[in-house]
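Undergrad: Kindly return the folded structure for what I paste below:
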Amino acid sequence: MEKTKPIELLEKIRAVNPLIHNITNIVVANFTANGLLALGASPVMADAVEETAEMAKAANAVVLNIGTLNERIVDAMILAGKSANENDVPVVLDPVAAGATHFRTETAQKLLQEINFTAIRGNASEIANLIGMKSKIKGVDAGETNLDAGELALRAAKELNTTVVVSGKTDAVSNGSDVYLVHNGHPILTKVTGTGCLLSAVCGAFLAVEKDPVTAAVSALVMYGTAAEIAREKARADLPGSFQIEFLNQLATLSAEDLEVYGSFEKKAGIIQ
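TA: This is a model prediction of the structure:
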């Protein structure tokens, strides 16, 4: 993957304004919509079963987030996901807190059975629980796993037959053969609710303009992490409220020069297949 790819794809998003259909949780809907708008995408937050299939067909990407679940939402997600599959629209799954409850874990598995996902983005605990590796999780906060991010992404991508994004101190992306590590970001992201959920939506925006899921996901992570690093450097952005506002500002103003200076990713060598 070329070093300039995140720049190229960010500029493309801003130029074409892709429509991103989100069925997401009530905690993060506003932040997700504002983040996508700042980035240059066009968000729609439609979860009525009467229209999700039609909206998914019209979208450039669909993002399904299980953060606040009920049976109606699950039905809406399946309708949207199947419609997206039928119309060649990329679909992202964010398995929020998979492993925390039986309903949540079973829902994630049901979605995996019903829908072909272009990419799955979660923290280490969520991804581990998707593939049957028990990992403790507190609410939506990640616990520990026995694998590093790269190994976990590779194993999950092989088992789930899709591209997997594992978020953490170092982010990892794998399609089951290649593994990329992304070294951008800042710990303050964990102090603002919804930053992981927005990242999944941002992955959707990059998938809307790039057919290769690994390239799209790595580019999204580099851009997102760079925006966080620059936002944290601003005045009083060490506080979560100030950081949240400045982070949105950086999503809107991030430049090619910023990505050239801050962007840091690598293809992991020595992967055992």
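
Undergrad: From now on I want contacts and neighbour counts done on CA atoms only, so please keep to that.
TA: Noted.

Undergrad: contacting residues around the helix or strand hosting residue 197?
TA: Element membership for residue 197, per DSSP states H and E: helix 195-207. Here helix 195-207 makes contact (CA atoms under 8 Å, 6 or more residues apart in numbering) with 9-10, 13, 18-20, 22, 28, 31-32, 35-36, 41, 60-63, 65, 90-94, 121-122, 189, 213, 216-217, 219-221, 224.

Undergrad: The structure of the following sequence is requested for comparison with the preceding one:
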Amino acid sequence: MNKSTNPIGLFDSGVGGTSIWREIHNILPSENTIYLADSKNAPYGQKSKEEIIELSIKNTEFLLNQNCKMIVVACNTATTNAIKELRTKFDIPFIGIEPAIKPAANSTQTQTIGILATQGTLNSELFHKAVLDYKDIKIVEQVGHGLVKLIEEGSLESAEMKKLLQDYLTPMIKANIDYLVLGCSHYPYLIPQIKEILPETVKIIDSGLAVARQTKNVLVTQDILNNSSQKGNTLFYTNSNPKVLSSILENKYDVEERDF
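TA: Here you go, the predicted model:
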């Protein structure tokens, strides 16, 4: 059976994974997509590994019931804690998202890079393994406590957000970082504010484009790329207030609230 017209499923602990969806949609406009925002359980970063695995399985099963041909785990915390279990349990291609340490570590001139991520990502075994490859590089880690919560509440431009970012980034600036790695799919929405705080010499890296390219590669390899010349359909589901997801999407798409 030809699965090429089946949708790509994406899930995140909330609205942040739409930053990944945008990149995928940009390079694969013909693909049908279904995005699942598990905002009711956000943030994942403060949950146990067992809880994250359980939620990731639940989200995957929802998307598989919609006949998705591939699942993009558009959440750093879910990827670093659960993707191994998902690949074992389900016979479907999975694409994960991890902090882009490699390009930052390979390009740094000051031998110092910063990583802003959730507690769940920074504590994960996958992250610790990745860091071990760069023992000669100083990595300044910072947990972004409260950032996801504020984004999920629709408080992107709040005074509280600005203060948190200032508190988190100032030690990195003092440590002389020249790259900042964003280790959470919510954080690209903070880039304009982050740029106001960081010196112009500091480059910001997120994983979105790399994930989109990997998605395309796997679709081609598995022979399930949608070659239609028509624009794909997109469905957005959330189990919380749909207004926040609609706002992140600039009210260009319908968002359906579902209890899952």
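
Undergrad: What's the TM-score once they're superposed?
TA: The TM-score (TM-score structural alignment, normalised by the length of the second structure) is 0.35; 131 aligned residues with a CA RMSD of 4.7 Å.

Undergrad: about what we covered before: quick check: helices, which of the contacts of helix 195-207 of the first structure are part of them?
TA: 9-10, 13, 31-32, 35-36, 213, 216-217, 219-221, 224 (DSSP state H).

Undergrad: Got a PyMOL select line for the buried ones in the residues you listed?
TA: Of those, the buried ones can be selected in PyMOL as follows, counting by 16 or more other CA atoms under 10 Å:
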select buried, resi 9+10+13+31+32+35+36+213+216+217+219+220+221+224
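
Undergrad: Just put the ones in helices among the contacts of helix 195-207 of the first structure in CSV and tack on distance to residue 74 of the first structure.
TA: Below are those laid out as CSV (distance: CA to CA, whole Å):
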residue, distance to residue 74 of the first structure
9, 31
10, 31
13, 29
31, 22
32, 19
35, 24
36, 23
213, 24
216, 26
217, 25
219, 29
220, 26
221, 27
224, 28
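
Undergrad: Could you work out the most separated pair of the ones in helices among the contacts of helix 195-207 of the first structure?
TA: Largest separation among these by CA to CA: 31 and 213, giving 24.1 Å.

Undergrad: for residue 166 of the first structure, helix, strand, or coil?
TA: Classification of residue 166 of the first structure using DSSP: H, G, I helix; E, B strand; the rest coil returns strand.

Undergrad: For the stretch 151-260 of the second structure, which segments count as strands?
TA: 179-183, 203-205, 234-238, 255-257 (DSSP state E, counting those that start in this stretch).

Undergrad: okay, the ones you listed, which one's buried deepest?
TA: Counting by mean count of other CA atoms under 10 Å, strand 179-183 has the highest mean neighbour count of the strands of the stretch 151-260 of the second structure, with a mean of 26.

Undergrad: Show me what that strand is packed up against.
TA: Here strand 179-183 of the second structure touches helix 101-107, strand 112-117, strand 203-205, going by 3 or more CA pairs under 8 Å, 6 or more residues apart in numbering; DSSP states H and E.

Undergrad: Tell me which of the ones you listed lies nearest to residue 82 of the second structure.
TA: Closest to residue 82 of the second structure of those is strand 112-117 (CA to CA; 16.5 Å).

Undergrad: And the closest one, what does it pack against?
TA: Using 3+ CA pairs under 8 Å, 6+ apart: strand 112-117 of the second structure touches helix 101-107, strand 138-143, strand 179-183.

Undergrad: what about 6 Å?
TA: Secondary-structure packing of strand 112-117 of the second structure (3 or more CA pairs under 6 Å, 6 or more residues apart in numbering; DSSP states H and E): strand 138-143, strand 179-183.

Undergrad: Count the neighbours of residue 114 of the first structure for me.
TA: Neighbourhood size, residue 114 of the first structure [other CA atoms under 10 Å]: 13.

Undergrad: Now it: closest residue in space that isn't a chain neighbour?
TA: residue 78 (6.8 Å; CA to CA, 6 or more residues apart in numbering).

Undergrad: One more: residue 258 of the first structure?
TA: Leaving aside its sequence neighbours, residue 258 of the first structure sits nearest to residue 226 (CA to CA, 6+ apart; 7.5 Å).

Undergrad: In which helix or strand does the one you found reside?
TA: helix 213-233.

Undergrad: Next secondary structure after that helix?
TA: helix 240-253.

Undergrad: Report the angle between that next one and helix 195-207.
TA: Here the directions of helix 240-253 of the first structure and helix 195-207 differ by 10 degrees (axes from the mean of the first three to the mean of the last three CA atoms, to 10 degrees).

Undergrad: Could you list every helix and strand that helix 240-253 of the first structure packs against?
TA: Judged by 3+ CA pairs under 6 Å, 6+ apart, helix 240-253 of the first structure is in contact with helix 29-39, helix 213-233.

Undergrad: Let's have these in a markdown table, adding distance to residue 182 of the first structure.
TA: Below are those laid out as a markdown table (distance: least, CA to CA, whole Å):
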| stretch | distance to residue 182 of the first structure |
| --- | --- |
| helix 29-39 | 19 |
| helix 213-233 | 6 |
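
Undergrad: that older thread, relative to residue 182 of the second structure, which of the helices and strands packed on strand 179-183 of the second structure is closest?
TA: Closest approach to residue 182 of the second structure among these is made by strand 112-117 (5.3 Å; CA to CA).

Undergrad: Skip ahead from the closest one and say which helix or strand is next.
TA: helix 119-122.

Undergrad: Measure how buried residue 18 of the second structure is and give me the count.
TA: When neighbours are defined as other CA under 10 Å, residue 18 of the second structure has 28 of them.

Undergrad: rewinding a little: which of the ones in helices among the contacts of helix 195-207 of the first structure lies closest to residue 129 of the first structure?
TA: residue 217 (20.9 Å).

Undergrad: Just list the residues touching the closest one, thanks.
TA: Taking CA atoms under 6 Å, 6 or more residues apart in numbering, we find residue 217 of the first structure in contact with residue 203.

Undergrad: ok, now the one 3 residues further on?
TA: Under the criterion of CA under 6 Å, 6+ apart, the neighbours of residue 220 of the first structure are residue 203.
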